[in-house]
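Trainee: got a sequence here, can you model it:
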Amino acid sequence: MSAYVTGLGVVAPNGPGAEPFWAATLAGRSGVATLARFDVSRYPVRLAGQLPDFDAAAHLPGRLLPQTDVSTRMALVAADQALTDAAIDPGLFTDYDMGVVTSNAAGGFAFTHREFKKLWSQGPRAVSVYESFAWFYAVNTGQISIRHTMRGPGSALVAEQAGGLDAVGHARRTIGRGTPLVVTGGVDSALDPWGWVAQISSGRLSASADPRRAYLPFDARACGYVPGEGGAILVLEDAATARVRGARVYGEIAGYAATFDPAPGSGRPPGLRRAAELALADAGAAPGDVDAVFADGSGVPEEDRAEAEAIRGLFGPGGVAVTVPKALTGRLYSGGGPLDLVAALLAVRDGMIPASGGTAEVPAEYGIDLVRGAPRAASVRTALVLARGRWGFNSAVVVRQVPQ
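Mentor: Here you go, the predicted model:
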């Protein structure tokens, strides 16, 4: 089953667009800063990866703004970028030949909480009629499909940080079932006061006030993660269709798998390694074929230790280059996996593996070769992207270079 990536759209805290994001990632420029949406001075967590200059009105019709949450606006902008990047001629595909599969973890948080406030303070007549759908997890799929007249298969998946990879995996499956083109990926934003408190309540966020030290995946000083907003949307095409139209191809989504962790206390191992093994098998690849692993890298010490064990067990001690570029953006929930896919595809293109933010000291017992300090020049033909969602979700995607 072949699915080629022909278009990239990015809305990331450290870069608006795929190429600016990639340039910032290779340069080590972070998008993490003190949250500026509201006063966080009295909150125990103050840092976030945020898009400070995102102006939806500069990209979208005015009629869409009253009916969309900020996360949907970001998804629409990223989808526009991806379709433009893929040079999709609207006359080439019929409406039923184009599908949309996205993931979203938080829904329209800021929109719905604003309407709740109106309900409590002004009564039900003040609530926007658009609240009926703007909050919903499937709204990004719906709005992208409406905007671009894509009447083919549409789906929405929810698996927290793992969901974005699940969306891409399902898009690949949709192409295998006969849909020539699918727009896919994930975008999230929950940086309003209610959303912020909800994220803090997990107990997994870093309370550090130093943007350079707050989110340090696999570091001996790791103390949690920094949340962020944004993500990526990709255009996937059937290989034959992409070849016929002479599309520029970033790479192939060659394998995908998902697993679920066993119940705590069961004595059975977490499912991340199994997801990686299944994804490699799906791609017809062996561990030795993988040139780089784009790890989940939660920054929570016990979770980092478990992921390092999975990587070490599969590839051997120091057996593959490992990187966590999301250290420069924060964890973007459903947007994190697709953004890592963009980084992996551009690493394949340019032969550069980005460094993992400010991580400096990796415990020896982790036994992983983490790229630190500066990007590493390397031939990258095959990359493995990993993601874990809270409550036990694990997903893995294999991307591979397509011979020219």
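
Trainee: alpha carbons only for contacts and neighbour counts from here, please
Mentor: Noted.

Trainee: which is the next helix or strand following whichever strand or helix holds Leu280?
Mentor: For Leu280, the element it lies in under DSSP states H and E is helix 272-283. Toward the C-terminal end, the helix or strand that comes next after helix 272-283 (DSSP H and E) is strand 292-294.

Trainee: give the buried residues for that next one.
Mentor: Across strand 292-294, burial judged by 16 or more other CA atoms under 10 Å covers Ala292, Val293, Phe294.

Trainee: kindly report the same for stretch 73-87.
Mentor: Per 16+ other CA under 10 Å, stretch 73-87 contains these buried residues: 73-83, 85-86.

Trainee: reformat the residues you listed as CSV; add secondary structure and distance to Ile200.
Mentor: Formatted as CSV, the buried residues of stretch 73-87 follow (DSSP: H, G, I helix; E, B strand; the rest coil; distance: CA to CA, whole Å):
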residue, secondary structure, distance to Ile200
Arg73, helix, 24
Met74, helix, 23
Ala75, helix, 24
Leu76, helix, 28
Val77, helix, 28
Ala78, helix, 27
Ala79, helix, 30
Asp80, helix, 32
Gln81, helix, 32
Ala82, helix, 32
Leu83, helix, 35
Asp85, helix, 37
Ala86, coil, 38
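
Trainee: one more sequence to fold, the one below, so I can look at both together:
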Amino acid sequence: MTAAVVTGIGVVAPNGLGIDEYWAATLRGESGIRRITRFDPDGYPVRLAGEVVGFAPNQHLPGRLLPQTDRMTQFALAAGDWAVRDADLDLAALPALELGVITAGSAGGFDFGQRELQNLWGKGPNHVSAYMSFAWFYAVNTGQLSIRHDLRGPIGVFVTEQAGGLDAVAHARRKIRRGARLMVTGAVDSALCPYGLTAQITSGRLTGRTDPRRAYLPFDRDASGHVPGEGGAILVVEEAGQARARGVRGYGTIAGYGATFDPAPGSGRGANLVRAIAGALADADLDPAEIAVVFADAAALPELDAAEAAALAEVFGARGVPVTAPKTMTGRLYSGAGPLDLVNALLALRDGVIPPTVHVAPASVDHDVDLVIGGPRPLRGGAALVLARGRGGFNSAMVVRAGPG
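Mentor: Take a look at the predicted model:
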């Protein structure tokens, strides 16, 4: 069966811009979680976030795009440019109808939407930007990437909260198997404005702690919820034969995928994360023992952490596989989280090192998981599993393998 190889990566994250800066910071355990600076958070019960710093849109994008786009789209366009450049692609030399874009989004352009609603309320309808018609929309990153790179083939967007980023990459792989030559895929989210933060607070899943070192603590007995973040990753995924013909080995192969949906709360039926993991392993034709590391969803709520730990124990045995959550350095990036963890997984396999889960102490681990804490750990093996669960019952699991498939 046709293999889908990741040949290009672009990263925008709270602890680094670009793949090299991000990966170096992640291996150092450098957190990008800090007090919110984009507005005064004193009146809100949540005051910490994984904010992207040092990103100047006018240094990365044409001036004509800036008034048209929300912050999340500016991130996505820059990451898309970096991914295409990283893949060493001349897109103009390839048939545009065989090149596509599939991304995910959990919220859309909240910052742009808030600004224009304020204009409507305070100044009147003549002061609302015409770009409001699409800049707020959750599918806008797909559209803007398609236009920017003249990608006229398969196109789509997934809206499955944090699971969405993995779902998008999986669908891109599906399109590669059906004949597309190349897909730009992944996800980037940003909703760190008063409107966006208020919407996130309603989930009841955010921590109200103000010490960045004690805020986001998955699998910790002191867990109190997650820290929100912004950013993500855009990937170039190619048909393996085309990559070989170009002389590109790539970062690794999207080897397996599984997705399930949990039953409604109160139904008496359990969560279905185990089935998603089993589906991904079967799709990759791997046994659990062949997985070298799991990049956890890491919800940092006691009941959700317990469910994830139980699923891992059922598949791998108690403490049967190293588990890590680098998102403790970025916050949960919603749809951007899964693609960024795919980047973590691919780079971990490439370099033979597992990045750490920060701020969780050995004595505080409250579940029977082999959590990588205190610093990086050597990785031995050729496959990694990435998990993502979205609010509302979405479960996604993806296996990546080292090499070109």
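
Trainee: sorry, back to before: can you list contacts of the helix holding Leu280 of the first structure?
Mentor: Contact with helix 272-283 of the first structure is made by 254-259, 261, 286-287, 307, 310-311, 313-314, 384, 386, 388, 394-398, as judged by CA atoms under 8 Å, 6 or more residues apart in numbering.

Trainee: quick check: it compared with the second structure, mean distance?
Mentor: Aligned to the second structure and superposed, helix 272-283 of the first structure gives a mean residue distance of 0.6 Å (mean CA distance after the TM-score superposition for the first structure).

Trainee: so which of the contacts of helix 272-283 of the first structure belong to helices?
Mentor: Glu307, Ala310, Ile311, Gly313, Leu314 (DSSP state H).

Trainee: farthest pair in the residues you listed?
Mentor: Pairwise distances across those (CA to CA) peak at 10.7 Å, for the pair Glu307 and Leu314.

Trainee: who's more crowded, these two?
Mentor: Glu307 (25 against 18; other CA atoms under 10 Å).

Trainee: got a list of what Cys86 of the second structure touches?
Mentor: Actually, residue 86 of the second structure is Asp. It isn't Cys. Contacts for Asp86 of the second structure (CA under 8 Å, 6+ apart) come out as Thr7, Gly8, Ile9, Gly10.

Trainee: for the spatially most central residue of the first structure, what are its contacts?
Mentor: By CA atoms, centre = their mean, the first structure has its centre lying nearest to Gly336, at 2.4 Å. Residues in contact with Gly336 of the first structure (CA under 8 Å, 6+ apart) are Gln161, Gly164, Gly186, Gly231, Ala232, Lys326.

Trainee: and if we set it to 7 Å?
Mentor: Applying CA atoms under 7 Å, 6 or more residues apart in numbering, we find Gly336 of the first structure in contact with Gln161, Gly164, Gly231.

Trainee: related to what we said a few turns ago, run the chain-centre distance for the helix holding Leu280 of the first structure.
Mentor: Put simply, helix 272-283 of the first structure sits 19 Å off its chain's centre (CA atoms, centre = their mean, to the nearest Å).

Trainee: now swap in stretch 351-358 of the second structure and tell me
Mentor: Distance, centroid of stretch 351-358 of the second structure to centroid of chain: 17 Å (CA atoms, centre = their mean).

Trainee: and if you look at stretch 352-360 of the first structure?
Mentor: 17 Å.

Trainee: try stretch 150-168 of the first structure
Mentor: Stretch 150-168 of the first structure sits 11 Å away from the centroid of its parent chain (CA atoms, centre = their mean).

Trainee: got it, and stretch 62-70 of the second structure?
Mentor: 24 Å.

Trainee: before we move on, the earlier item: among the buried residues of stretch 73-87 of the first structure, which pair sits farthest apart?
Mentor: Arg73 and Ala86 (20.0 Å).

Trainee: wait, which of the ones in helices among the contacts of helix 272-283 of the first structure is closest to Phe38 of the first structure?
Mentor: Phe38 of the first structure lies nearest to Glu307 out of these, by CA to CA, at 34.5 Å.

Trainee: tell me how far the nearest residue to Glu309 of the first structure once chain neighbours are set aside lies from Arg273 of the first structure.
Mentor: Excluding the flanking residues, the one nearest Glu309 of the first structure by CA to CA, 6 or more residues apart in numbering is Tyr366, at 6.6 Å. Separation of Tyr366 of the first structure from Arg273 of the first structure (CA to CA, to the nearest Å): 15 Å.

Trainee: which one's more surrounded, these two?
Mentor: Set Tyr366 of the first structure next to Arg273 and count neighbours by other CA under 10 Å: Arg273 wins out with 24 against 21.

Trainee: any idea what the more buried one aligns with in the second structure?
Mentor: With TM-score structural alignment defining the correspondence, Arg273 of the first structure maps onto Val274 in the second structure.

Trainee: ok, that match to Ala337 of the second structure distance?
Mentor: 20 Å.

Trainee: ok, back up a step: closest one to Ala139 of the second structure out of the contacts of Asp86 of the second structure, please.
Mentor: Using CA to CA, these come closest to Ala139 of the second structure at Gly10, 19.0 Å.

Trainee: residue contacts, that closest one?
Mentor: Gly18, Ile19, Ala79, Gly80, Trp82, Ala83, Ala233, Ile234, Leu235 are the contacts of Gly10 of the second structure under CA under 7 Å, 6+ apart.
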